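[1] could you look at this predicted model? Sequence included:
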Amino acid sequence: MTARGKLNKAQHKELDEISDEIASFEESNYPFQAENLKEMIELLMFTEKNKQMLRIQYILIFFFFSCVITNVFAQDERPLWQKLRYLSEEEMRQPFGNERQLTVTDPPSGFIKNVAEYEAMQGVLIRYPLGIPVDLVAEMSKDAEVITLVANTSQKNSAINLFTQNGVNLDNCSFLEAPTNSHWTRDYGPWFIFDGDGKPGIVDFPYNRPRPADDEIPITVATHLGINIFNMDLIHTGGNYMCDGHGNGASTDLIWEENPGKTVESVARIMKDYLGIETYHVLTDPLDDYIKHIDCWGKFLSPGKVLIGQVPTTDHRYQDFENVAEYFGSKISPYGIPFEVYRVFTPGLNQNTPYTNSLILNDKVFVPITGNQWDDEALDAYELAMPGYQVFGILYNQWYNTDALHCRTREIADLGMLYIDHKPLLGRQTFSPETLFEADIKAFSDKGIIQDSVFVHYSINEPAFERALMTQNEDGKWIFSLPGFTGGEEVLYYIEAVDSSGRRATHPFIGEAEPHRFIMDEWQVILDFDRDTIEFNSAEQMLSGIEWTIINQSVLPVTIDSFTYEPDPSISFELTCGELLPVQLQTGDSLSVLLRFLPPVPADGIHYFDSLYVHSGSSKFPVFVRADFGLNTEHTGLDVFTVLTFPNPASDQINFRFELSTAGLVELQVFDISGKLIHNHREYFHTGQNLMYWSFKERDLCAGPYHYVIRTDGNTSRGSILIQGKE
């Protein structure tokens, strides 16, 4: 029995009041249980007879308690129910149920495009009474429709009066009369898609708060816009979801916690079926806070960029934030390369720095700022990551680390969007003399694309842009091939399109202010020969010569400038090709060259020469030349058909197995690709099967092909071996 059983009635009442104050802490991950604190208070109440002293003890206990949890909640002094975006403590304690009894529908048909925040928007959804400063409304209304949810005509008139007094462009304002429970339009607002027929729609879900009025808003907006709505059976919230418009979505593992009856696979399947999400990134929340919404620490900025918050190295959450940044940095973006990860400093805790909780509205970015020392740095981070955009710092004293500007706004997709789908050329590109630009372009307005208004704007090694008309091929793709590359060019480019509705779109979204960029690799001269080795086996053949062929396998014409060689000084030879050098070869063309020795030539013996080199510009290509006299002499001895090499390829030793019909000396010679002798060994072997080995473990040899010759007094065997690089 605890001390509670010995308290008087008044003390019981006081304890109940205090218990109510600490009850909200019971669900938190503190290093102790709130019930333990409650028992401490009971004990003090029982033993303390002086009520004034009792109050002092209460104060001391709560002072100690508040010190312990300062590191957890110092950034936000609001009650827990407010931090969790509940409307009251009672609502927070209310078991969640589908208050609206949402009826699940079939998913959209065909290929589904989930619209990303950084794509074209026609407006933004907010709620009155406002949860945002009115100057933000004024700025958004300059070039986008502001749709304001109001409960009735009286609220509408109040909103109009407020907007008029503060310079809001009422021509770009509309009002939807619908009851709401809260101003968090991000959390309960509509998610936009285009279905396989190119029709816009809204995907709805059971909102993860017991607010039936808020939960009806997607239906209200769909009716207002005259578009289809699709209901998925997945408890969710807009603040815990972001997408890149190309089949990637992301949330924290709150999505799994709030759908305990579903497997990880079934959650992913629903996201794919209704939103077209092929890859659903579900991450542990690095914020280590109560809300677990991804927009409190991360944001897709474009198909290739993501912004992640950052905390000091001394912060216990530091590694969690770094892990998330590294995670995205390791994932391939829709552009075919890893995501570019940008960071913004969000120390939080005892100051509000909710900088990732921003809103992208076409070419404007609205960043919540709170008047602290990190505001300017945050705005700089956005300007670095999003050149060409207008970055606005929105100062407000009601922004919190887990509840700011993004939470209280919801962009409305442009239902007639002109959409350019293009996988950009980025980084270093393998050389090609011409480059193909290709895009799929869709006018969701069904007004049609103006054929002579689709361009590639490009710049090669200079700041000025040129433009070239793209044409539509038989597959419906828009293409343009840019010729004239010679290697090493830096290319900046963007694609532009116009449709008959008057819409203009560029890719990337911001166009010339941040064009795509690639560098064309230097092109390589590639020459091939019809034989690896030019081999002479008689004095007569040396004098008459051997013809061999050079083939240009390069993507561009090459010029054969000269031939060089370093032969045995006692022997001379010449090359003739029927044309005076230099000779230009077009791609695929060949050149025949005659190589012959000049007299006198040795009548007998074996001679090896270094490689003959073919020069083209700064490139040179070796051809192995070998002269072996006496090959036609009749001998017996080595059975050339039974020489085996193993292992081949080899990394440290290779074995040669052969059969002798007569005992005698056997010579092994190994040559590198240039013809240089690198190994020579002679050994006596008996009749029958024999094994000779060559160990090169201690030698620093280049990986690649090598030639070998095995000789006896009676015959010769040749072949190739391959040396592998050492691990």
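    On my side now, so go ahead. Note that this is a predicted model, so its numbers are computed, not measured. Numbers count the residues shown, from 1 in each chain.

[2] drop to CA atoms for contacts and neighbour counts, all remaining ones
    Will do.

[3] what number of residues lie near residue 359?
    24 (other Cα atoms under 10 Å).

[4] and it, how far from residue 444?
    24 Å (Cα to Cα, to the nearest Å).

[5] please apply the same query to residue 95.
    Residue 95 is 42 Å from residue 444, where distance means Cα to Cα.

[6] so which of those two has more stuff around it?
    With other Cα under 10 Å as the criterion, residue 95 and residue 444 differ in neighbour count, and residue 444 comes out ahead with 20 against 9.

[7] quick one: the more buried one from residue 509, how far?
    17 Å.

[8] try residue 417
    12 Å.

[9] go on, residue 275?
    22 Å.

[10] swap in residue 106?
    For residue 106, the distance to residue 509 - Cα to Cα - is 32 Å.

[11] and the longest helix for this protein?
    With secondary structure taken from DSSP state H, the chain has its longest helix at helix 51-68.

[12] now it: buried residues?
    54, 57-58 (16 or more other Cα atoms under 10 Å).

[13] could I get the residues you listed as CSV with distance to residue 183?
    Shown next, in CSV, are the buried residues of helix 51-68 (distance: Cα to Cα, whole Å):
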residue, distance to residue 183
54, 42
57, 40
58, 37
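
[14] out of those, who's nearest residue 669?
    Nearest to residue 669 among the buried residues of helix 51-68: residue 58, at 95.7 Å, using Cα to Cα.

[15] now do the same contact list for that closest one.
    Residue 58 makes contact with residue 41 under the criterion Cα atoms under 8 Å, 6 or more residues apart in numbering.

[16] rewinding a little: residue 275 and residue 509 - which one has more neighbours?
    Between residue 275 and residue 509, counted using other Cα under 10 Å, the more crowded position is residue 275 (30 against 23).

[17] could you measure from the nearest residue to the more buried one once chain neighbours are set aside over to residue 233?
    Spatial nearest neighbour of residue 275, chain neighbours left out: residue 114 (5.5 Å); criterion: Cα to Cα, 6 or more residues apart in numbering. Distance, residue 114 to residue 233, by Cα to Cα: 17 Å.

[18] neighbour-wise, which of those two wins?
    Just comparing residue 114 and residue 233: by other Cα under 10 Å the higher neighbour count belongs to residue 114, 27 against 17.

[19] what separation do you get for that one and residue 608?
    The value you get for residue 114 to residue 608, if Cα to Cα is used, is 69 Å.

[20] got it, and residue 393?
    As judged by Cα to Cα, residue 393 and residue 608 stand 77 Å apart.

[21] and residue 522, by the same measure?
    Using Cα to Cα, one gets 36 Å for the distance from residue 522 to residue 608.

[22] and residue 406, by the same measure?
    77 Å.

[23] these two: which has the busier surroundings?
    residue 406 (27 against 17).

[24] okay, now the one to match up with it:
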Amino acid sequence: MYFLFSILYLSILFSENEKSLPHYFTEEELINKSLIYSMSRDTEPPLSPVRNIAEFEPMQGVLIRYPFGISTSMIQEIAEDVIIYCLVSQALQNSAYNSMNNAGVDMSKVEFITGSTDSYWTRDYGPWWVVDGNKNIGVVDFTYNRPRPNDNAAPYKVSDYLNTSYYATDVVHCGGNYMTDGYGISASSTLVYEENNMSNNQVNQNMLDYYGVHTYHTVEDPNNTYIDHIDCWGKFLSPQKLLIRSVSGTHPQYNEIEEVVSYFESTLNSYGEPWEIFRVYTPNNQPYTNSLILNNKVFVPLMNSSWDDDALDVYEQALPGYEILGYTGSWESTDALHCRTKGIPDLGMIQIFHNPLNDIYEPQIEGYNVLATIDDLSQMGLVYDDLKVFWKNNSSSEFMPIQMSICDIDIPDCYQSNIPPQQEDTDIQYFITAQDYSGRYDRLPIAGYYDFSVVATQLFDSGDINMDNITNILDVVLIVNYVLGIGELDPYQIQLSDLNNDMIINILDVILIVNLILEN
């Protein structure tokens, strides 16, 4: 009876407040803060193993709310690539449509999920996504840490609209105070412990059972604000990279921020390696870490500050190949565009997992082994001929493909290929691609490339295409057949054939190899 009264009370209290509720607790909400716990929808956890999907994985859409918290120009940009899922009350749906349509948004990319909301912080109350033991994507809900029943109901509405599984834990939490690497490591401020009526160990167990989080980093919030959200000072950029704000030594929070940096420097990523930590300068508490990674784009909040360009540069250095886009708005140090958007994952994505190669300082006769696990959640089947590694070195103008094959070691869904040994010291850039029979084509990283440095492995001289330590007419036959399209060469043989280092094997290389033979 108390539960029904509480929900009814809260619904009446907030039903008319779609435009007015702030990010922080109102005075009335503080009085009724205990009613948060009546909003819980605890269910059994998903079938294990469970994997929590990260922000930087393939997304099919973005969840926003009307009245908007972001500009229609940003909505227009998002809709160029993915679906806009817009939470809106039935009474305001026409207004939402007209607002976007008048701004030039592609309305074929907009879908409305009807129902009242209390605020536009979809990051904080929106759905968290997992892949369960049946390899299905579903929602695992939490109890929103504000006594706002309409917002708290949003994850269920989204799950119902998309026809996905729905689970819920009674952990009180919010999305702005949570980030995950997609491999079982997550992080929050200690607010998550403070706002729950259970022990820290019970919170951690819930995170393991419902989200597959085996390592939960919880740190004291270094910003000393009312919000204590991790996205106000840090962000996982990938399973290997972490962005943390920086300030001058005279800033009142300098010591606290550097303590957080030291903490993460003492921890390891999911592959047992140190984090690659990037710093973005926020001298006046600019919310540069409060960005949205959306497939191959990164949306960064700008403050019309002299430090805006430097912030964009940091993202470009950390995520080479991504399109970095800056947007102004009604941002605050505690609230920017990440707080007001929430990615919706591609429900049939191709999962690609790979630990990027590190610099290699010894010659590698077998080349450089690229190993990845690739799994199509569409369950339509992988197109094996399209599982490839694309690579290039300092002399290359274009990426060259190498076919992947099933791994020699007994790992499910494991594929590998070898980037050939290099004739000289060089940097290598590469990425992995996969296609399935649903028509999906995914790559890792989603944009850009991985890179590592190698030293030369002098195995054979240029022109010795058959690798018998003699350059002769047999090598000429091989290269001619390749140029004519009646013969194949492996990636290392192609390197040996490219005598003019233009990354194209043609008649010019044939002439050079003939001259090389005549000179000898």
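    Yep, it's here. Just so you know, these numbers come straight off a predicted model, no measurement behind them.

[25] superposed, what's their TM-score?
    The TM-score (TM-score structural alignment, normalised by the length of structure 2) is 0.80; 438 aligned residues with a Cα RMSD of 2.4 Å.

[26] just the buried positions in the helix or strand residue 205 of structure 2 falls within, please.
    Taking DSSP states H and E as the criterion, residue 205 of structure 2 maps to helix 200-211. Burial within helix 200-211 of structure 2, assessed by neighbour count using 16+ other Cα under 10 Å, is assigned to 203-204, 206-211.

[27] got those residues as JSON lines, with distance to residue 387 of structure 2 columns?
    Listed next are these as JSON lines, based on distance: Cα to Cα, whole Å:
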{"residue": "203", "distance to residue 387 of structure 2": "40"}
{"residue": "204", "distance to residue 387 of structure 2": "37"}
{"residue": "206", "distance to residue 387 of structure 2": "37"}
{"residue": "207", "distance to residue 387 of structure 2": "34"}
{"residue": "208", "distance to residue 387 of structure 2": "32"}
{"residue": "209", "distance to residue 387 of structure 2": "33"}
{"residue": "210", "distance to residue 387 of structure 2": "32"}
{"residue": "211", "distance to residue 387 of structure 2": "29"}
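
[28] need the counterpart of residue 214 of structure 1 in structure 2.
    In structure 2, the residue matched to residue 214 of structure 1 (TM-score structural alignment) is residue 151.

[29] spit out the contact partners of its match.
    Counting by Cα under 8 Å, 6+ apart, residue 151 of structure 2 touches 116-119, 125-126, 144.

[30] before we move on, what about residue 155 of structure 2?
    Counting by Cα under 8 Å, 6+ apart, residue 155 of structure 2 touches 125-128, 139, 141.

[31] separation between residue 390 of structure 2 and residue 405 of structure 2?
    According to Cα to Cα, residue 390 of structure 2 stands 14 Å off from residue 405 of structure 2.

[32] check for me that the match of residue 214 of structure 1 belongs to a strand.
    No. Counting by DSSP: H, G, I helix; E, B strand; the rest coil, residue 151 of structure 2 falls outside a strand, being helix.

[33] give me the neighbour count for the aligned partner of residue 31 of structure 2 in structure 1.
    Under the alignment (TM-score structural alignment), residue 31 of structure 2 maps onto residue 93 of structure 1. By other Cα under 10 Å, 11 other residues sit near residue 93 of structure 1.

[34] which residues touch residue 246 of structure 1?
    Taking Cα under 8 Å, 6+ apart, one finds 113-114, 277, 303, 334 in contact with residue 246 of structure 1.

[35] er, residue 89 of structure 2 I mean
    By Cα under 8 Å, 6+ apart, residue 89 of structure 2 lies in contact with 114-117.

[36] nearest to residue 497 of structure 2 among these?
    Taking the contacts of residue 89 of structure 2 together and measuring to residue 497 of structure 2 by Cα to Cα, the closest member is residue 114, at 61.8 Å.

[37] mind listing what residue 334 of structure 2 touches?
    Applying Cα under 8 Å, 6+ apart, we find residue 334 of structure 2 in contact with 225, 227, 229, 232, 287.

[38] ranges for the helices of structure 2?
    Using DSSP H, helices in structure 2 cover 2-14, 27-31, 72-78, 93-102, 122-125, 149-152, 154-162, 191-194, 200-211, 254-265, 308-318, 473-484, 491-497, 507-519.

[39] dump these to JSON lines, plus distance to residue 433 of structure 2.
    What follows is the helices of structure 2, written out as JSON lines (distance: least, Cα to Cα, whole Å):
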{"stretch": "helix 2-14", "distance to residue 433 of structure 2": "48"}
{"stretch": "helix 27-31", "distance to residue 433 of structure 2": "49"}
{"stretch": "helix 72-78", "distance to residue 433 of structure 2": "23"}
{"stretch": "helix 93-102", "distance to residue 433 of structure 2": "34"}
{"stretch": "helix 122-125", "distance to residue 433 of structure 2": "30"}
{"stretch": "helix 149-152", "distance to residue 433 of structure 2": "38"}
{"stretch": "helix 154-162", "distance to residue 433 of structure 2": "27"}
{"stretch": "helix 191-194", "distance to residue 433 of structure 2": "38"}
{"stretch": "helix 200-211", "distance to residue 433 of structure 2": "27"}
{"stretch": "helix 254-265", "distance to residue 433 of structure 2": "31"}
{"stretch": "helix 308-318", "distance to residue 433 of structure 2": "21"}
{"stretch": "helix 473-484", "distance to residue 433 of structure 2": "25"}
{"stretch": "helix 491-497", "distance to residue 433 of structure 2": "17"}
{"stretch": "helix 507-519", "distance to residue 433 of structure 2": "30"}
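
[40] most packed of these?
    Most buried of the helices of structure 2, by mean neighbour count (mean count of other Cα atoms under 10 Å): helix 122-125, with a mean of 26.

[41] residue 138 of structure 1 touches residue 166, doesn't it?
    Yes. Using Cα atoms under 8 Å, residue 138 of structure 1 makes contact with residue 166 at a distance of 7.1 Å.

[42] excluding chain neighbours, what is closest to the residue most central in space within structure 2?
    Closest to where the C-alpha atoms of structure 2 average out (Cα atoms, centre = their mean) is residue 56, at 0.8 Å. Spatial nearest neighbour of residue 56 of structure 2, chain neighbours left out: residue 293 (5.8 Å); criterion: Cα to Cα, 6+ apart.

[43] kindly report the same for residue 476 of structure 1.
    Leaving aside its sequence neighbours, residue 476 of structure 1 sits nearest to residue 440 (Cα to Cα, 6+ apart; 7.4 Å).

[44] which one in structure 2 is aligned with that neighbour?
    Match for residue 440 of structure 1 (TM-score structural alignment): residue 373.

[45] mind listing the strands in the stretch 251-400 of structure 2 by residue range?
    For the stretch 251-400 of structure 2, the strands defined by DSSP state E, counting those that start in this stretch occupy 276-281, 292-294, 297-301, 323-327, 342-345, 350-353, 368-376, 388-393, 400-403.
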